[in-house]
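Q: Take a look and give me a structure for this.
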Amino acid sequence: MHFTALSSKSIPKQIKTILEFNEKIYKEKNSEFIAQAYPVESIEQSDEILGKVRKKYFDATHHCYALKLLTGETKSSDDGEPKGSAGLRIINAIEHFDLLNVMVIVIRYFGGTKLGICPLGKAYYQSAFNVIKNSKIIKMKLYQQISVQIEFNYISQFHRIVNNFEGIIDNSEYSESAKFLLSVSPDNKDSLINDLINATNGSIKYHCTNSFSYLKSLNNT
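A: Reported below is the predicted structural model:
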């Protein structure tokens, strides 16, 4: 997810989310709860996913869901279930794992036996909990982009310093000089620039952009 013209202080330096789609089925008194977890980045994306799910599972009794985004936005629906028994419980499961940019949809096929409000809420929570627990949870670190221009004879030092600070080279261009677009943690930005200045005897040209993005941490397994 990319952000432009934002201060790094206004967004978390690290978030947890899920890597990819996952599904888990939970059953309670003949009712079947199909829980699906999705990584999402916007309300619009979640609406598109929900539309496809409703179309695929058109014969389901309910399509309840909740999502929580990095932007602070949350959205949920009980989709005809008693108020607070589904959407809120799914949100609770997402928050239990401290996740952002995640949507969980729980598709229910009614089994003929009413569960009651408390057991129903527990079933939705457990369904969402199970699918998240069985998903690949990853950490995403905040990176800031920096444009750098150096002379060719400093390229080896440049690569060494970038590697030392776990920077990522997004783009490179070679003409009269070497030009790079880097992504680096805001915490490492100043130290990386200082080392580059020292290594190039002050000849480096650089610009710290206002473009931020979240990238998967190098230490994720």
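
Q: contacts and neighbour counts: CA atoms only from here.
A: Fine.

Q: and P119, which of the three is it?
A: Secondary structure, DSSP: H, G, I helix; E, B strand; the rest coil: P119 is helix.

Q: What ranges does this structure have for its helices?
A: 43-56, 87-96, 117-133, 155-164, 186-199 (DSSP state H).

Q: and S76, which of those helices is closest to it?
A: helix 87-96 (4.8 Å; C-alpha to C-alpha).

Q: Dump the helices of the chain into TSV; add distance to F21 and mean neighbour count as well.
A: As requested, the helices of the chain are arranged in TSV below (distance: least, C-alpha to C-alpha, whole Å; neighbours: other C-alpha atoms under 10 Å):
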stretch	distance to F21	mean neighbour count
helix 43-56	11	13
helix 87-96	14	22
helix 117-133	10	21
helix 155-164	32	14
helix 186-199	30	16
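
Q: run this one through as well so I can compare:
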Amino acid sequence: MTYPVPDTQVETLYEIKKSKFIAYAAYADSREAAMALLAKVKSRYPDARHHCWAYLIGSPKQPLLLAMDDDGEPSGTAGKPILNVLQHKNVGDVMVIVTRYFGGIKLGAGGLVRAYSAAAQHAMSQLPTKQEVNLSEVKLNVDFKHEQFVRHLVQHNGGEVRECQYAQHVSMCVGVPTDGVDEFELQTAAIRIDVSS
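A: Got it, this is the predicted structure:
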């Protein structure tokens, strides 16, 4: 399954009624990675009042994990609006943190929801993405004369050669896009060496 993921990280600034909302969006493929990003942002802005966040891990159509946090803002006014933006952007493995510096003018619950939504939206609209491809591991043994052909096939299919060992034949460990494994198996069936005998 392929889906867009962040290609890099972005940071944007949204200001309303003297309050500053600094939105940071980046790639996170696990809760640990997301929490590491949060720690990084907190250390960059240690004097900020709030670091509200949400993440969506896995495919945007069928996420493996979703989480959010209001970080002291009134319940439902920060994390939920950020998560709502993520759920409508068709980007997977993404974390958005919105850091708030209070400007002295209260925004009210509705104003906070709009401000956190706008900050997250702004960051996501500027976030470059790339296609995430899930690779499955395939092991095969081939004659030396077929190694280059296999390398070409793997590259052509958007995979990677992970390991090669040379003996009487070449033992290869390759990563092939999961949805193309059957096709790859068919393409290499005729040149594989059975070493079980």
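
Q: Assuming the best superposition, what's their TM-score?
A: Overlay of the two chains. TM-score (TM-score structural alignment, normalised by the length of the second structure): 0.87; 191 aligned residues with a C-alpha RMSD of 1.9 Å.

Q: Can you lay out the helices of the first structure as CSV showing distance to L215 of the first structure?
A: Formatted as CSV, the helices of the first structure follow (distance: least, C-alpha to C-alpha, whole Å):
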stretch, distance to L215 of the first structure
helix 43-56, 19
helix 87-96, 21
helix 117-133, 20
helix 155-164, 16
helix 186-199, 13
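
Q: What is the equivalent residue in the first structure for M172 of the second structure?
A: In the first structure, the residue paired with M172 of the second structure according to TM-score structural alignment is F180.

Q: Spit out the contact partners of its match.
A: 147-149, 169-173 (C-alpha atoms under 8 Å, 6 or more residues apart in numbering).

Q: The nearest residue to R151 of the second structure once chain neighbours are set aside: how many residues sit nearby?
A: Nearest residue to R151 of the second structure, sequence neighbours excluded (C-alpha to C-alpha, 6 or more residues apart in numbering): V161, at 6.9 Å. If you count neighbours by other C-alpha atoms under 10 Å, V161 of the second structure ends up with 17.

Q: got it, and A167 of the second structure?
A: With other C-alpha under 10 Å as criterion, A167 of the second structure counts 8.

Q: and E183 of the second structure, what pairs with it in the first structure?
A: Looks like E183 of the second structure aligns to S191 there (TM-score structural alignment).

Q: picking that back up, look up how far Q14 of the first structure lies from the closest residue to the match of M172 of the second structure other than its chain neighbours.
A: Spatial nearest neighbour of F180 of the first structure, excluding adjacent residues (C-alpha to C-alpha, 6+ apart): S172 at 4.4 Å. Going from S172 of the first structure to Q14 of the first structure by C-alpha to C-alpha, to the nearest Å gives 26 Å.

Q: list the ones among the contacts of F180 of the first structure that the second structure also has?
A: Counting by both residues aligned by TM-score structural alignment, their matches' C-alpha atoms under 8 Å, the contacts of F180 of the first structure that remain in contact in the second structure are 147-149, 169-173.

Q: which of these count as buried?
A: By neighbour count, with 16 or more other C-alpha atoms under 10 Å, these hold 147-149, 169 as buried.

Q: farthest pair in the contacts of F180 of the first structure?
A: Once C-alpha to C-alpha is applied, these give Q149 and D170 as the farthest pair, at 13.7 Å.

Q: neighbours around Y214 of the first structure, how many?
A: Y214 of the first structure: 20 neighbours (other C-alpha under 10 Å).

Q: That one is in contact with Q145, isn't it?
A: No. Using C-alpha atoms under 8 Å, Y214 of the first structure makes no contact with Q145, being 11.1 Å away.

Q: count of residues packed around S171 of the second structure?
A: Neighbour count of S171 of the second structure, defined by other C-alpha under 10 Å: 21.

Q: For the residue lying closest to it once chain neighbours are set aside, give me its contacts.
A: Spatial nearest neighbour of S171 of the second structure, excluding adjacent residues (C-alpha to C-alpha, 6+ apart): N141 at 4.5 Å. If you count contacts by C-alpha under 8 Å, 6+ apart, N141 of the second structure has them with 169-172, 192-195.

Q: Out of the residues you listed, flag the one nearest to E32 of the second structure.
A: Closest to E32 of the second structure, out of all of these and judged by C-alpha to C-alpha, is M172, at 31.9 Å.

Q: Do I have it right that G72 of the second structure meets W53?
A: No. Using C-alpha under 8 Å, G72 of the second structure makes no contact with W53, being 11.5 Å away.

Q: between the two, which one's more packed in?
A: Under the neighbour definition other C-alpha under 10 Å, G72 of the second structure and W53 were set side by side, and W53 has more, 29 against 12.

Q: Would you quantify the distance from that one to S43 of the second structure?
A: Distance of W53 of the second structure to S43 of the second structure, given as C-alpha to C-alpha: 15 Å.

Q: now do F144 of the second structure
A: In this view, F144 of the second structure and S43 of the second structure are 53 Å apart by C-alpha to C-alpha.

Q: Next: I193 of the second structure.
A: Applying C-alpha to C-alpha, the value for I193 of the second structure to S43 of the second structure is 55 Å.

Q: and what of A54 of the second structure?
A: Relative to S43 of the second structure, A54 of the second structure is positioned 18 Å away (C-alpha to C-alpha).
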